[in-house]
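K.L.:
structure here, sequence nowhere to be found:
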């Protein structure tokens, strides 16, 4: 398929659930999340990562996140000169889609199509990449929706958490459960269920290394050992410095790279980056910040139709 740039028929926007990658076609405007420390509320983009992790470790008050406001979407829609395709974080994790729906009714002059990615982070970035590439090639919104659906079917997102302390602080698990997990050094392996769009626990392991081995096993059990994959590593560990693509493929990031390299044949690799590391808010209440790490992997048939 030709890579020639043609006149686009629509524009793409997203939200704060997106982890945009320079290596992907992810240059879109975003309706931001808010980050709250007690009574202090600011746009997440206003915090440096160093400041965020410093305040997270301090622990008082424990940070929460808030979904984009309808007005944030209204601002983006009012600027649009073409029909808009909005790609949101999973509605099972956030009320962002609902905010976009409200904005659509407030700006009836802009033709707006909403797409629930049913995921977040790098997996959402893969879908945005598909939509933006369809846009760049002059395709319709319908083609972009088809490509995103096919990308979703071929994409897996897993992560694990270094410590249960932040889940305890945020009220996600009880003190006894956190204490026992700490004593046994248990790490959960979590994914986003593609039907419900909500988090689901698919395993657990002892120690950080064991958890990352379990993450790699989830990918190989789904697609088979040795399946060529394109993958990206997101890390929220404060001490981790993002490495270039070749370093991840070669195991330059010890935690993720080595476990994955033993079982997954890398077809396309996206450089690692540091994730803010907050757990998205559910529609009924705020989310809780925490540290996590894991890979996003898709089989070599991604992207569809030669999408590159």
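P.N.:
Everything's here; your move. Since the structure is predicted, the reported quantities are computational estimates derived from the model, not experimental observations. Numbering: from 1, shown residues only.

K.L.:
every contact and neighbour count from this point should use C-alpha atoms.
P.N.:
Noted.

K.L.:
what ranges do the strands span in the protein?
P.N.:
Assigned by DSSP state E, the strands in the chain fall at 11-15, 29-31, 34-37, 40-43, 64-66, 84-88, 112-116, 156-160, 186-192, 199-206, 228-235, 265-274, 287-288, 293-299.

K.L.:
do you know which of the ones you listed lies nearest residue 73?
P.N.:
Among these, the nearest to residue 73 by CA to CA is strand 29-31 (5.9 Å).

K.L.:
to residue 137, which of the strands of the chain lies closest?
P.N.:
Checking those against residue 137 by CA to CA gives strand 11-15 as the closest, at 12.2 Å.

K.L.:
pasting the second one now:
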């Protein structure tokens, strides 16, 4: 009989309630300052990262090989026969390859590493769905097939306060913004479903207009199909709350969830001022 473990990482932004309900194993990214490093979400909060920007902008690193090895060893000892690992987009991180390497050291567990091609609740929604399917008693291969179908229904949109942090961290992807910054052009950024990198969906002038345009994009999408919506933020609670309230009034929104603050490591790369929306098409 299959005993399936579920693993994801801290950028999935799952709530403690979901993690506990579906027994999800979380691999923490690392946030690195000159004098020490922290485990993402475990030893440092998003606000602590933003508050310290004026002193130092940290770098980040993958979950440690030791943490990953210890997790797989623990799962073996607990009798797990299979594992599904859902990672941050390979277009944004090398975690997929790192976890795959460790999983191959543990042949007693049949593992499948899945590239979410997303971040935050785009990744988290996949992990949540996987948890539900495991709980329903679906078999390993069926779950994997259903997850890849589900991944096609997810879209991640966001705006940032400045492109400076994405550029600094090398996460700018296909978003061009050097001249745009001078003209106060604000891109609405989407995570490309093909390669999982950031690209420009649309662009407008000014912060207020960028938030309004992102709302319009979602509003138009909901005219075509029913969707679940998750709203996240990076040091932009007030603005994200306003957009959440507006989205909650739209027809065809099957549910609108305030997803809260993105993980500290995501905040390192996006900087303060992120407002994000994840759309999940209903089948």
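P.N.:
Thanks, I have it. None of these values were measured; they are calculated from a predicted model.

K.L.:
got a TM-score for the pair?
P.N.:
The TM-score (TM-score structural alignment, normalised by the length of the second structure) is 0.84; 271 aligned residues with a CA RMSD of 2.8 Å.

K.L.:
returning to what we had before: can I get the strands of the first structure in JSON lines including distance to residue 134 of the first structure and mean neighbour count?
P.N.:
Shown next, in JSON lines, are the strands of the first structure (distance: least, CA to CA, whole Å; neighbours: other CA atoms under 10 Å):
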{"stretch": "strand 11-15", "distance to residue 134 of the first structure": "10", "mean neighbour count": "24"}
{"stretch": "strand 29-31", "distance to residue 134 of the first structure": "17", "mean neighbour count": "21"}
{"stretch": "strand 34-37", "distance to residue 134 of the first structure": "30", "mean neighbour count": "20"}
{"stretch": "strand 40-43", "distance to residue 134 of the first structure": "30", "mean neighbour count": "13"}
{"stretch": "strand 64-66", "distance to residue 134 of the first structure": "31", "mean neighbour count": "24"}
{"stretch": "strand 84-88", "distance to residue 134 of the first structure": "11", "mean neighbour count": "26"}
{"stretch": "strand 112-116", "distance to residue 134 of the first structure": "15", "mean neighbour count": "19"}
{"stretch": "strand 156-160", "distance to residue 134 of the first structure": "22", "mean neighbour count": "24"}
{"stretch": "strand 186-192", "distance to residue 134 of the first structure": "25", "mean neighbour count": "22"}
{"stretch": "strand 199-206", "distance to residue 134 of the first structure": "29", "mean neighbour count": "16"}
{"stretch": "strand 228-235", "distance to residue 134 of the first structure": "19", "mean neighbour count": "24"}
{"stretch": "strand 265-274", "distance to residue 134 of the first structure": "20", "mean neighbour count": "19"}
{"stretch": "strand 287-288", "distance to residue 134 of the first structure": "33", "mean neighbour count": "24"}
{"stretch": "strand 293-299", "distance to residue 134 of the first structure": "19", "mean neighbour count": "25"}
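
K.L.:
which residues of the stretch 51-200 of the first structure fall in helices?
P.N.:
In the stretch 51-200 of the first structure, the segments counted as helices under DSSP state H, counting those that start in this stretch are 70-79, 96-106, 121-136, 141-153, 165-169, 175-184.

K.L.:
so of the ones you listed, which one's packed in deepest?
P.N.:
helix 121-136 (a mean of 26; mean count of other CA atoms under 10 Å).

K.L.:
contact partners of that helix?
P.N.:
The contact list for helix 121-136 of the first structure (CA atoms under 8 Å, 6 or more residues apart in numbering) reads 5-12, 14, 17-21, 24-26, 87-89, 117, 140-141, 143-145, 147-149, 151-152, 155-157, 232, 234, 296, 303, 307.

K.L.:
all set, thanks.
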